[in-house]
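Novice: need coordinates for the following:
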Amino acid sequence: MAPRKQQEIFDATLRLVAEKGYDGLTVEGVAERSGVNKTTIYRWWPSKAALLGAALVEADVLGFEPPDTGSLRGDLVELVEGIQRLLTEPPSSDIAVAALGAAVRHPELDAHRFFADRFAREREIFDRAVRRGELKASADPMLIVDLLAGAVWMRTVFRGLRLTDDFAAEAVAALLDGI
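Specialist: All right, here's what the predicted structure looks like:
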């Protein structure tokens, strides 16, 4: 399948899940919106769960490149700011909340691939920090990401609070410097 057509299918998938939720997402709806036959979609993805799982990882709208500011603190601040944008700026906010929220109720939707893919890319931040002597090799990068990303999720999605401009720097400082 041509990469551009694949991106159109992924875009249609993510926009539909944002509009209608996982339960309202259908392969027929994706086919209609992306201008392909549903058999084409089924040829590449055997179910709507597989299609959404692929879209979460491969879609441009949720694309992610790990920051490289030259310091662990700077990289973590930019990482948190990226998570803030993901969860607060449409269309990614609607998509992330709907799709990743659905993963809790629908085990067939394997969101682990999304998180594993992102973490594999985030891992570079910590590998560089260890090489620069900013971080002990024994530090748990996943715990660090979970603490920071969890703070953004709690504030924006679950508590519905608006984040201040310096939230990312404050969260990183609380983690790196202690409370």
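Novice: every contact and neighbour count from this point should use C-alpha atoms.
Specialist: Fine.
Novice: in the protein, which spans are helices?
Specialist: Secondary structure of the chain (DSSP state H): helices at 3-24, 27-34, 38-44, 48-58, 72-88, 92-105, 112-131, 141-153, 167-177.
Novice: for residue 66, which of those is the nearest?
Specialist: Nearest of the helices of the chain to residue 66, taken as Cα to Cα: helix 112-131 at 5.6 Å.
Novice: can you pull out the residues in contact with the closest one?
Specialist: 53, 56-57, 64-68, 71-72, 75-76, 135-137, 141-142 (Cα atoms under 8 Å, 6 or more residues apart in numbering).
Novice: give the buried residues for it.
Specialist: 114, 118-119, 122, 125-126, 128-130 (16 or more other Cα atoms under 10 Å).
Novice: quick one: distance of that helix to the chain centre.
Specialist: 13 Å (Cα atoms, centre = their mean, to the nearest Å).
Novice: ok, stretch 64-80 next?
Specialist: 16 Å.
Novice: can you list contacts of it?
Specialist: The contact list for stretch 64-80, computed with Cα under 8 Å, 6+ apart, reads 118, 121-122, 124-126, 129, 134, 148-149, 152, 168-169, 172-173, 176.
Novice: and if we set it to 6 Å?
Specialist: 122, 129, 168-169 (Cα atoms under 6 Å, 6 or more residues apart in numbering).
Novice: can you redo those as JSON lines with distance to residue 80?
Specialist: Formatted as JSON lines, those follow (distance: Cα to Cα, whole Å):
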{"residue": "122", "distance to residue 80": "11"}
{"residue": "129", "distance to residue 80": "16"}
{"residue": "168", "distance to residue 80": "5"}
{"residue": "169", "distance to residue 80": "8"}
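Novice: TSV for the helices of the chain, including distance to residue 159?
Specialist: Putting the helices of the chain into TSV (distance: least, Cα to Cα, whole Å) gives the following:
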stretch	distance to residue 159
helix 3-24	20
helix 27-34	32
helix 38-44	37
helix 48-58	24
helix 72-88	13
helix 92-105	13
helix 112-131	22
helix 141-153	9
helix 167-177	15
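Novice: here is the second sequence; please produce its structure so I can put it next to the first one:
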Amino acid sequence: MTSRDQAADTATADPGGSPRRSKITPEREQEFYDAVLDQLRECGYDAVTMEGVAASTRCSKSTLYRQWKTKPQFVAAALRANRCVRFAGIDTGTLAGDLREAARAAGEWSSRDSMLVQALSHAILQDEDLRDALREALVEPETQALEELVARGVARGEIAADHPATRFITAQLIGVVRARPVLEGKYADEEYLARFVEACVLPALGLTDPD
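Specialist: Next up is the predicted model:
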């Protein structure tokens, strides 16, 4: 850590002597978020501590407590800061092509996100903010992106707007990513998800052209 980072991690006080929240650069803040998420994946939620994150990022634990107060608040903030739309930018020109590309993209991040969900599975049942943060970071962005893929398919006339299978696409793709580690002890990698889309998703939509 540089002297600038050390200074940023140090609490300041106003002229009256009252403690003031320390100033942390966006880059340093992201470093804290990355550290807590990495520890979640590796050790599980219960094993993560503010002290451990402080040690791994070479800052004082008081800095973390001043910024985030509690571990659940810290983890929730890290989840929200790492909100990422994995399916962003997918537009092959056909709905079948888009869903195949979505399967490839999902396979790239399935292991990391599955580890994160597994690490938080018990904690989110007890903490509403954690549950909401997990949905904002990993569920809602993907749901919206998949709905946009389908909407473009409808606009192109590839499927009917009221096709009954469209409402289950998100549940199919995200569900199989979450379920395979439990059912088979393996992550849903790109090859597995590609076969799943060909065998289950596309036939359900009537999109069986091998293009």
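Novice: hang on, the earlier thing: widest-spaced pair of the buried residues of helix 112-131 of the first structure?
Specialist: Between all members of the buried residues of helix 112-131 of the first structure, the farthest pair (by Cα to Cα) comes out as 114 and 130, at 25.0 Å.
Novice: just how off-centre is stretch 149-158 of the second structure within its chain?
Specialist: 26 Å.
Novice: hang on, I meant stretch 92-112 of the second structure
Specialist: 16 Å.
Novice: what of stretch 146-161 of the second structure?
Specialist: 25 Å.
Novice: and residue 171 of the first structure, what pairs with it in the second structure?
Specialist: Counting by TM-score structural alignment, residue 171 of the first structure lines up with residue 200 in the second structure.
Novice: report the separation between that match and residue 192 of the second structure.
Specialist: With distances taken as Cα to Cα, to the nearest Å, residue 200 of the second structure is found 12 Å from residue 192 of the second structure.
Novice: comparing these two, which residue is more hemmed in?
Specialist: residue 192 (17 against 13; other Cα atoms under 10 Å).
Novice: nearest spatial neighbour of that one, chain-adjacent residues omitted?
Specialist: Closest residue in space to residue 192 of the second structure, ignoring its immediate chain neighbours: residue 107 at 8.0 Å, by Cα to Cα, 6 or more residues apart in numbering.
Novice: count of neighbours near that neighbour?
Specialist: 19.
Novice: wait, it sits on residue 190?
Specialist: Yes - taking Cα atoms under 6 Å as the definition, residue 107 of the second structure is a contact partner of residue 190 at 4.0 Å.
Novice: neighbours of the residue nearest to residue 103 of the first structure when sequence neighbours are not counted, just the number please.
Specialist: Distances taken as Cα to Cα, 6+ apart place residue 109 nearest to residue 103 of the first structure, at 5.5 Å, with adjacent residues excluded. Using other Cα under 10 Å, residue 109 of the first structure has 21 other residues around it.
Novice: what do you get for residue 67 of the first structure?
Specialist: 19.
Novice: distance of it relative to residue 117 of the first structure?
Specialist: Residue 67 of the first structure sits 15 Å away from residue 117 of the first structure when distances are taken as Cα to Cα.
Novice: got it, and residue 98 of the first structure?
Specialist: For residue 98 of the first structure relative to residue 117 of the first structure (Cα to Cα), the value is 19 Å.
Novice: just residue 34 of the first structure next, same as before
Specialist: In terms of Cα to Cα, residue 34 of the first structure sits 25 Å off from residue 117 of the first structure.
Novice: repeat that for residue 164 of the first structure.
Specialist: Distance from residue 164 of the first structure to residue 117 of the first structure, by Cα to Cα: 28 Å.
Novice: how much space between the nearest residue to residue 88 of the first structure once chain neighbours are set aside and residue 65 of the first structure?
Specialist: Among residues not flanking residue 88 of the first structure along the chain, residue 156 sits closest, at 7.2 Å (Cα to Cα, 6+ apart). According to Cα to Cα, residue 156 of the first structure stands 22 Å off from residue 65 of the first structure.
Novice: more neighbours, those two?
Specialist: Neighbours per residue, other Cα under 10 Å: of residue 156 of the first structure and residue 65, the larger number sits with residue 156, 17 against 10.
Novice: which of the buried residues of helix 112-131 of the first structure sits closest to residue 29 of the first structure?
Specialist: Taking the buried residues of helix 112-131 of the first structure together and measuring to residue 29 of the first structure by Cα to Cα, the closest member is residue 114, at 22.6 Å.
Novice: the residue nearest to residue 192 of the second structure matches what in the first structure?
Specialist: So residue 107 of the second structure corresponds to residue 84, using TM-score structural alignment.
Novice: same deal with residue 180 of the second structure?
Specialist: In the first structure, residue 180 of the second structure lands on residue 155 (TM-score structural alignment).
Novice: surely that match meets residue 161?
Specialist: Yes - if you go by Cα under 6 Å, residue 155 of the first structure and residue 161 touch, sitting 5.3 Å apart.
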